[in-house]
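In: no FASTA, just this:
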């Protein structure tokens, strides 16, 4: 692992900032990379689910978990589909496959309930090695107590390539009889090795129209075809029905390569006969959305603000076993969380100077303060400086409460806004370590919704054994946050991780990997939304020619606006299916 990052750094010449950004961007991925591994994309379908709703079909979603240290750890979840017992989910979940490890996975399928009491529809367990070794890397497993799970795996091919295209139908099959017209939508499926097809995207519904013009599509090559532009795609046309039993209107075969060529047209096959056609409207195009590493190569600086919970619920720091207790022989959970995450993040911060703020304590015998500098106003020098400030803080503070996060979020948001308005090529990460739920949950959500418009990500690490159920609400994995006045966050900026889920060997490295997993997508989502391309990296001291070895500046075509596109593979912009499907 370390030899890889050093050899890349040397091959790029002596330019210090470029060498640091590239070699240490690899560290984010190599934190635990001492064995053979690969990133696998998992897709899920189910058939014959039990029905838990009285007057309609279930609204299923699937959750993937990994058995780790004797406990199930959630890895990801699909979107929720409405009114169906035979779901084909679009959302994919990535899993790191270690060849030499036995990795036991579990898929649980739930029925989404507005009350929050989601019923379990079924579950199945399997090893990742069994899935990888299966014919076509696919398994059909019985669900307990009823139904069948279909899961497929494919090694992930990283690519930022996207195809922008708009499709229109003509004289499609009518499935609504003499007194109505069909409500068509496109279901995009890709071919698998065994001849089956997996759903990878859906368009919005066009109501009462047999010659529909669907909104412009942005088809991410990674999600749609795993980077293969010639991979066969089957575009299934369906008539939307409110009860979930969408009727077949026919299909046509194509590929991302064909969808990139102007003037493309395909006859629609329905029961072996041609019924209508679908053609390209206007000029399709290909463009590349830059990756996280592209932005780092272009000089993007990550600024880190550290927030520490000093409320009384952490326990008396003088007593062994409490969360802030100092032991010269071992780190407490606050120290381990801060040190592990900052060690990775510090490699992207050029000056390695950090703001460190506390909340929920009385300072110098005064009243409770909900935002105060730890160790003085001056910036802390490096990870060691942050740790020294944390350890020295207890000489001047008394733990108190309540736990209010809003002031720290607003402070960080304003810092990020200052960088944006001044034109600085920077992105801010707020790292907060706290021991329980927030007293100002509603106000904090309001602040986070507002902050989603700025170059900011918020990482929350929960320490101790508190019930963190409410904290999970801040993580946008289940849908965008909404403020009290109904405004939605424009992107997901929050990642919450309980520290207790990452004990055992290499706990700090595993925690850092989990905490920082969403940062690259959050950065690229913000840059895409703002139309920001990577800047020019520092030139190496030797001549490389034009774009030699792939390290030159890439100038992508202008990306489409999200408002007039259906994004199949744009991170941070919510589910890629219409909510009424």
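Out: Noted; the coordinates are in hand. Treat the numbers as computed from the prediction; the structure is a model and nothing was measured.
In: alpha carbons only for contacts and neighbour counts from here, please
Out: Fine.
In: which residues are in contact with the residue most central in space within the chain?
Out: By C-alpha atoms, centre = their mean, the mean C-alpha position of the chain lies nearest to residue 518, the distance being 5.1 Å. By C-alpha atoms under 8 Å, 6 or more residues apart in numbering, the residues touching residue 518 are residue 495.
In: show me the helices in the stretch 451-581 of the chain, by range?
Out: 507-515, 519-530 (DSSP state H, counting those that start in this stretch).
In: any chance of a markdown table for those, columns distance to residue 295 and mean neighbour count?
Out: Shown next, in a markdown table, are the helices of the stretch 451-581 of the chain (distance: least, C-alpha to C-alpha, whole Å; neighbours: other C-alpha atoms under 10 Å):
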| stretch | distance to residue 295 | mean neighbour count |
| --- | --- | --- |
| helix 507-515 | 20 | 20 |
| helix 519-530 | 8 | 20 |
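In: out of these, nearest to residue 157?
Out: helix 519-530 (15.7 Å; C-alpha to C-alpha).
In: what's the burial count for the residue nearest to residue 408 when sequence neighbours are not counted?
Out: Computed as C-alpha to C-alpha, 6 or more residues apart in numbering, the closest residue to residue 408 that is not its neighbour in sequence is residue 371, at 6.3 Å. Residue neighbour count, defined by other C-alpha atoms under 10 Å, stands at 19 for residue 371.
In: also this one, for the comparison:
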């Protein structure tokens, strides 16, 4: 049999002879396939036969690379592990895809400016999972089993997913059918940008009124196709389809489409109404975002279909089993033993474990420094996570001594139940020391009986007409450099399509949050600037120049006010947040709508200079104010002090987490601004839910 020079025999299952003209490399013949893959033997010579229906490339496009081979063209299926030569293992060469259809045996090599992800280029287990795509490929999920992080667990989608197993030996038509878009697919490009955020499940309900037939006669039998994409993606992905309702002009479909809702990311939605009697012809289309649906009154929108016929469509989303009961409890300790000698005191904290039956950490308190009688901040713990909803199920509480830079020391522990913590007469339990000892190591008590409350999810609050208001504030300090300087973070390009980092952040975060703000009015401020004619620096000036009404309308209004202020307000400094936080607290607490939550977005390029005042304001706002503060660090300054404000690191200072800080330098690449937005907004749903829970 004819083989490419130096190549091994073709793997088992390939045609016994080549295909096309004599070959010097495993390229694809530049003519359409003359017979299905795996059917009768192909003509005698040259090239291996590609899978049926695959797009073939011209022989003369370019010579093969000197080592290994590039990944196959978009949409190509790998017919066998090691298809082509010289590639005995189905790995991928780590350079941008080109026009050749074989697989490299080399270890992965980074493309220019990129790093090789973990596990990239190595073999998967033969019986399950699918290989990772080449670097730079837009990757949908693909396959069934996914035993490692570089594998994907869904059906094939539109681009760049490669099957590590042989295709079934059916005829071409069957094989071609397997290449159609799936009913459900994870979006290409890796899905959500923030992989650490768990989505909320929502269901989409659809109905229509006054549909019109497109075939000129008869009554349509309509069904709905639902497609979705993230803001950083270019292609939509089919995610659901309803049943077809026979001869119905006012259909209300019973089958619902389950969607993953990510609050911090743009998710575009396309709903196509089609007629099964006319081979799927579209009766009309409706486009929106999932955020606009979630932010609409009762999470429901009614509007006209795009076909101009006057037909209407109603979309409604509902949360899926998102509420939970939480136990609300406050602990204190007495006579806690010192683990650092008789002349010192411990820095005690508690860990609370579920028993499965082995201990599983569910929650922990902050540590209280240098005391034998600690009082810890109140805790709220999911009853489902703690005891599977059974208040009599055993739990474990352990007391530790915190030691910075070294392992924590176990002081003692005990088992109890949530029911015991709820005793009206109070709860007190002796700590059992880790070693047998008759000496007491201390006690743990509750500050009043524990209480169980229903905690509504963020999605459930939206469903009950929660609104979100946005306040924005931009850094006007001189460390940004003058707007005329191309190195400035405030640089205004003559190209209207080129936006600086402040504009990009305002546009991206604003587009997400304003979906939940029905009037779209945004109070907009700056800090650290000197107004025309003013002798001093202002740390809370309206960007629109109107102190009586600092609001602008929507994202276009935000960008317009920002650019206008750069022409009139001088950069100065220092960086102070106190005045804008105080103003935001005032606006959030004076709002006549009791079912509204406010988000303050601060964009800054440096560390703040009024930290004590800011801490006092945040500590006060934690208890009574429907407010979250998200801070995006867009410069290269030292932001280490900001971590003190982030509730992830400061629970002993702030009883409710209302601050999220993310430095922009944490992200790089073409979607860095979208990743920044996703990160700074990631905790808003939980913070909002916590506020209304604690207000009960």
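Out: That came through, no problem. All values derive from a computational prediction rather than experimental measurement.
In: what's the spacing between the aligned residue in structure 2 for the residue nearest to the centre of structure 1 and residue 409 of structure 2?
Out: In structure 2, the residue paired with residue 518 of structure 1 according to TM-score structural alignment is residue 683. Per C-alpha to C-alpha, to the nearest Å, residue 683 of structure 2 is found 31 Å from residue 409 of structure 2.
In: give the aligned range of the longest strand anywhere in structure 1 in structure 2.
Out: In structure 1, taking DSSP state E as the definition, the longest strand is strand 37-47. Aligned using TM-score structural alignment, strand 37-47 of structure 1 spans no residues in structure 2.
In: what range does the helix or strand following that strand cover in structure 2?
Out: Downstream of strand 37-47 of structure 1, the next assigned helix or strand under DSSP states H and E is strand 60-68. Aligned by TM-score structural alignment, strand 60-68 of structure 1 falls on no residue of structure 2.
In: how about stretch 400-417 of structure 1?
Out: Counting by TM-score structural alignment, stretch 400-417 of structure 1 corresponds to residues 572-589.
In: list the contacts for the nearest residue to residue 405 of structure 1 once chain neighbours are set aside?
Out: Spatial nearest neighbour of residue 405 of structure 1, chain neighbours left out: residue 444 (5.9 Å); criterion: C-alpha to C-alpha, 6+ apart. Residues near residue 444 of structure 1 by C-alpha under 8 Å, 6+ apart: 404-406, 409.
In: in the stretch 251-400 of structure 2, which spans are helices?
Out: Secondary structure of the stretch 251-400 of structure 2 (DSSP H, counting those that start in this stretch): helices located at 290-295, 383-387.
In: and these as a markdown table, adding mean neighbour count?
Out: Shown next, in a markdown table, are the helices of the stretch 251-400 of structure 2 (neighbours: other C-alpha atoms under 10 Å):
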| stretch | mean neighbour count |
| --- | --- |
| helix 290-295 | 25 |
| helix 383-387 | 20 |
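In: mind checking those helices for the one nearest to residue 489 of structure 2?
Out: Judging those by C-alpha to C-alpha, what sits closest to residue 489 of structure 2 is helix 290-295, at 29.4 Å.
In: identify the residues contacting that closest one?
Out: With C-alpha under 8 Å, 6+ apart as the test, helix 290-295 of structure 2 has contacts from 261, 263, 266-269, 299-301, 315-317, 459, 462-463, 465-467, 512, 515-518.
In: looking at it, residue 491 of structure 2 is touching residue 502, isn't it?
Out: No - at 9.5 Å, residue 491 of structure 2 and residue 502 do not qualify as touching, with contact defined as C-alpha atoms under 8 Å.
In: residue 344 of structure 1 versus the residue nearest to the centre of structure 1, what's the distance?
Out: Taking C-alpha to C-alpha, one finds residue 518 of structure 1 at 14 Å from residue 344 of structure 1.
In: which SS state does the residue nearest to residue 405 of structure 1 fall under?
Out: Assigned by DSSP: H, G, I helix; E, B strand; the rest coil, the conformation of residue 444 of structure 1 is helix.
In: what's it aligned with over in structure 2?
Out: In structure 2, residue 444 of structure 1 lands on residue 614 (TM-score structural alignment).
In: same check, this time on residue 350 of structure 1
Out: In structure 2, residue 350 of structure 1 lands on residue 518 (TM-score structural alignment).
In: wait, residue 513 of structure 2 touches residue 468, no?
Out: Yes - counting by C-alpha under 8 Å, residue 468 is a contact partner of residue 513 of structure 2 at 7.3 Å.
In: hmm, back to that, restricted to buried residues, select the contacts of helix 290-295 of structure 2 in PyMOL.
Out: Selection command for PyMOL covering only the buried members of the contacts of helix 290-295 of structure 2, criterion 16 or more other C-alpha atoms under 10 Å:
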select buried, resi 261+263+266+267+268+269+299+300+301+315+316+317+459+462+463+465+466+467+512+515+516+517
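In: which helix or strand contains residue 559 of structure 2?
Out: helix 554-568.
In: by how much does that helix deviate from structure 1 on average?
Out: Compared with structure 1 after the fit, helix 554-568 of structure 2 shows a mean deviation of 1.2 Å (mean C-alpha distance after the TM-score superposition for structure 1).
In: ok, and what's touching that helix?
Out: 483, 492, 503, 506-507, 510-511, 514, 520-522, 524, 531-532, 543-545, 552.
In: same thing with stretch 314-325 of structure 2?
Out: By C-alpha under 8 Å, 6+ apart, stretch 314-325 of structure 2 touches 200-208, 293-294, 298-303, 382-384, 389, 452-457, 459-460, 463.
In: list the contacts for the nearest residue to residue 356 of structure 1 once chain neighbours are set aside?
Out: Closest residue to residue 356 of structure 1 apart from its sequence neighbours, by C-alpha to C-alpha, 6+ apart: residue 306 at 4.7 Å. By C-alpha under 8 Å, 6+ apart, residue 306 of structure 1 lies in contact with 354-357, 430-432.
In: mind jotting down where the strands sit in the stretch 451-581 of structure 1?
Out: Using DSSP state E, counting those that start in this stretch, the strands of the stretch 451-581 of structure 1 run over residues 456-462, 494-498, 565-567.
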